[in-house]
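Visitor: Coordinates only, no sequence provided:
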């Protein structure tokens, strides 16, 4: 590891800045075809051969050699025992996080149209919307390089708050290594069944079902490139939450913050993996230099220093802007997953933000608090998709059915309008169906 980290510096006034910025946000796609080809093969095998293919791929990729998929299921009582055996500090931390995530999503359910409603018109026609939870949901929890109990809470709790009857979790356990915090989180979140499988084969099993693993209605949760490709492929057979890319953080800073805090916040995303992206927007060139100095000083202390350095040198940006107004404009163009506003008046600048997965306001609101225990969901849109999509929430685990009950009086008015429009579209059966319910004075349609 070098003593000075080469983080790319940009200035918003440089010629071609916009083009350079946009190109820096994109990821290489050279491996996409190879990944997709491998995923198609796995999906097809699991769809056709079920449990036997799941076992074969689990042996191949996770080095687990068992005789049946049922051997890969962890009984719920084992989850409870794992939770009970945790050290008090770990147990308390999970309890706090689960309580806050549940409270936030219960409030979200009451505030964001997640309930049925109906109204009656003057002629007795009744219109409304029926909201029902999904029957069964699958959640994918990453394993391998790192374990994420927080992902269990963030995916399973809103599903349960929504009223999903059965939540099935899949998590890879390479070489049989199980993470106690992940299993304890599954117990706290109310996960119904847990299978120690991962990769595209786990996505296929959830989407198509096998003799042991029931098919679900929707698959949520992050994973590697193979998991993302598999989710993209099975969409339509099941619902999915989103196609998540590498993690991102964008920090808007007016120069009034502690530069070491900003450096560490940049690290907090860079340590996820080498493709993660960390960006700072600041009008103060001197402060940017202080952040760079903090990066160089603090990085050698980090256990995942090599991953952080690779991420920072390949994808990080330190950008000098004219002022905070311009920083907000650039932030809206980036549409980052995580957006921190470290400034003296963060809410002033937050009002100017239109596109971000989550907005963290003020110097004491580190993005890591949102990852674990603040309450809002940490499953967020990446790769500029915050321009048109939202964080995972209770609303992702419900569906809406339109409710229509037309009265006899209402059919007289609506029937005439529908008949006219249907004839205009050349759909005579549509018109006739409406006309037959209109009174005899309109015509004899018996």
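Guide: Ah, there it is. Keep in mind it's a predicted model, so treat the numbers as computed, not measured.
Visitor: can we go C-alpha only for contacts and neighbour counts from here?
Guide: Will do.
Visitor: Now do the same contact list for residue 134.
Guide: For residue 134, the set of contacting residues under the criterion of Cα atoms under 8 Å, 6 or more residues apart in numbering consists of 163-165, 217-218, 397-399.
Visitor: Which one (most neighbours) among these?
Guide: residue 397 (26 neighbours; other Cα atoms under 10 Å).
Visitor: Quick check: that one touching residue 165?
Guide: No. Residue 397 sits out of contact with residue 165 when judged by Cα atoms under 8 Å, with a separation of 10.6 Å.
Visitor: element containing the residue nearest the centre of the chain?
Guide: Among the residues of the chain, residue 379 comes closest to the average C-alpha position under Cα atoms, centre = their mean, at 3.3 Å. Residue 379 belongs to no helix or strand when elements are defined using DSSP states H and E.
Visitor: Same question for residue 152.
Guide: Element membership of residue 152 [criterion: DSSP H and E] is helix 149-162.
Visitor: Can you work out which other helices and strands pack against that helix?
Guide: Helix 149-162 sits against helix 88-111, strand 136-140, strand 166-170, helix 180-189, with contacts defined as 3 or more Cα pairs under 8 Å, 6 or more residues apart in numbering; DSSP states H and E.
Visitor: most tightly surrounded among the ones you listed?
Guide: When the helices and strands packed on helix 149-162 are scored by mean count of other Cα atoms under 10 Å, the highest mean neighbour count falls to strand 136-140 (a mean of 26).
Visitor: put this beside the first:
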């Protein structure tokens, strides 16, 4: 198997494959010292000066001549207006996507529960939504209405009382699709601020921006670094790495389809990762040819080409069982099972953010309108984390209601354990309730 000029070829059975795969997957969430210090300064300034700091940063970074926070607030009427500014086709697509996302996430709803033991003691769990959630949305020419739906709708389904969205409008550039998505998703308040200063405002609150309980949504290195620093004061969704796709194909899918599926992530940015596993070496050759043929047709060809060259790979495996082993080691954000019987393979897959079953299920459908959330664990974190969901906007409280008999029996156990830890007050507190 020879290398192409666009994407490397690997053999999963080569003696040094493990080392090669480690190098391929290597990615560090870097935030250099200057970025880190700048973010810390911004957070400190927002905490001390509140709205005044937000106004100053908006003038500086977004080049907007704002006089007060009122200039940085979009009322609900402005969101509704956006629905009339977009095309009928765009509105229809947003509404269908929102309906599907809402229906899927309604299945994630959990109910409080409890049970009663023989002695009358009641144990259980109470599910409570967060009071406020903050949603960061990139602004300007960037258009991510799908991210608005994917972040705001689960919060609303969870019962969050107030969803606060921040979206910068650099040089006054307003994205009507994003505002329309906010209207459809039920976002309650929108502030036209961005960057680390917006994250700080959501975390600590200002005179105008309410402090929230959790911050979700994608952003640049300043936003990601700020989310790291405010975590603990508030919850965050995740620190996301570059987009990823791993395709397992048996060699029977149209190679052009597979090439375009790989492009669907490669076009995000130069650090995105696209990998194909197949036991059919001739098919890998066909996909390599399709990549060469179709790459020039992309609007973001340069970005995709760099991504494929630096972080992409076509990997030969001896069979689908070995493909599953490699996939579990990678723990990809998106996994396509482009094979004849994906259901048969599904039990062997342990680690993946989202699994796309069969030849017709393009990853792109999950990005926009299939229904499941597109906010997914990256950089191997699917080994221990899950897609964003309703459960991210809820918390669980334990319920313990001991009967007299239950308190007496449990008190005896607690007493022994507490005294074993030399915690006398714990022991005596429990012992007071032991029946004579």
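Guide: Happy to help now that I have it. Since the model is a prediction, treat every value here as computed from it, not as a measurement.
Visitor: TM between them?
Guide: After superposition, the two chains reach a TM-score (TM-score structural alignment, normalised by the length of structure 2) of 0.97; 433 aligned residues with a Cα RMSD of 1.3 Å.
Visitor: rewinding a little: what sits in contact with each of residue 397 and residue 165 of structure 1?
Guide: Taking Cα under 8 Å, 6+ apart as the contact rule, the neighbours common to residue 397 of structure 1 and residue 165 are 133-134.
Visitor: ok, whichever residue in structure 2 pairs up with residue 337 of structure 1 - how many residues close by?
Guide: With TM-score structural alignment defining the correspondence, residue 337 of structure 1 maps onto residue 333 in structure 2. Residue 333 of structure 2 sits with 28 neighbouring residues when counted by other Cα under 10 Å.
Visitor: for the stretch 251-400 of structure 1, what spans make up the strands?
Guide: Residue ranges of the strands in the stretch 251-400 of structure 1, as given by DSSP state E, counting those that start in this stretch, are 277-282, 317-320, 338-342, 358-361, 398-405.
Visitor: The fourth one corresponds to what range in structure 2?
Guide: For strand 358-361 of structure 1, the aligned range in structure 2 is residues 354-357, judged by TM-score structural alignment.
Visitor: how much does that stretch stray from structure 1?
Guide: Stretch 354-357 of structure 2, aligned to structure 1 and superposed, deviates on average by 0.3 Å (mean Cα distance after the TM-score superposition for structure 1).
Visitor: Need the counterpart of residue 279 of structure 2 in structure 1.
Guide: Aligning on TM-score structural alignment places residue 279 of structure 2 opposite residue 283 in structure 1.
Visitor: quick one: that match from residue 326 of structure 1, how far?
Guide: If you measure residue 283 of structure 1 against residue 326 of structure 1 using Cα to Cα, to the nearest Å, the figure is 9 Å.
Visitor: likewise residue 228 of structure 1?
Guide: Going from residue 228 of structure 1 to residue 326 of structure 1 by Cα to Cα gives 34 Å.
Visitor: More neighbours: the two, which one.
Guide: Regarding residue 228 of structure 1 and residue 326, a neighbour count based on other Cα under 10 Å identifies residue 228 as having more, with 22 against 15.
Visitor: Could you tell me how far that one is located from residue 177 of structure 1?
Guide: Using Cα to Cα, one gets 23 Å for the distance from residue 228 of structure 1 to residue 177 of structure 1.
Visitor: farthest residue from the center of structure 2?
Guide: In structure 2, the greatest distance from the average C-alpha position (Cα atoms, centre = their mean) is reached by residue 436, at 55.5 Å.
Visitor: ok, now which ones touch the corresponding residue of structure 2 for residue 308 of structure 1?
Guide: Alignment of residue 308 of structure 1 against structure 2 is given by TM-score structural alignment, with residue 304 as its counterpart. Shown here is residue 304 of structure 2, whose contacts under the criterion Cα under 8 Å, 6+ apart are 263, 266-270, 295.
Visitor: Can I get the residues you listed in TSV including neighbour count and distance to residue 354 of structure 2?
Guide: Listed next are the contacts of residue 304 of structure 2 as TSV, based on neighbours: other Cα atoms under 10 Å; distance: Cα to Cα, whole Å:
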residue	neighbour count	distance to residue 354 of structure 2
263	26	18
266	31	17
267	24	19
268	17	18
269	17	20
270	20	22
295	18	25
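Visitor: Distance of the alignment partner in structure 1 of residue 149 of structure 2 relative to residue 5 of structure 1?
Guide: In structure 1, the residue equivalent to residue 149 of structure 2 is residue 153, according to TM-score structural alignment. For residue 153 of structure 1, the distance to residue 5 of structure 1 (Cα to Cα) stands at 35 Å.
Visitor: for residue 436 of structure 1, same thing?
Guide: Taking Cα to Cα as the measure, residue 436 of structure 1 and residue 5 of structure 1 are separated by 77 Å.
Visitor: Ok, residue 28 of structure 1 next?
Guide: Relative to residue 5 of structure 1, residue 28 of structure 1 is positioned 22 Å away (Cα to Cα).
Visitor: who's more crowded, these two?
Guide: Under the neighbour definition other Cα under 10 Å, residue 28 of structure 1 and residue 5 were set side by side, and residue 5 has more, 17 against 7.
Visitor: how close does that one get to residue 312 of structure 1?
Guide: Relative to residue 312 of structure 1, residue 5 of structure 1 is positioned 8 Å away (Cα to Cα).
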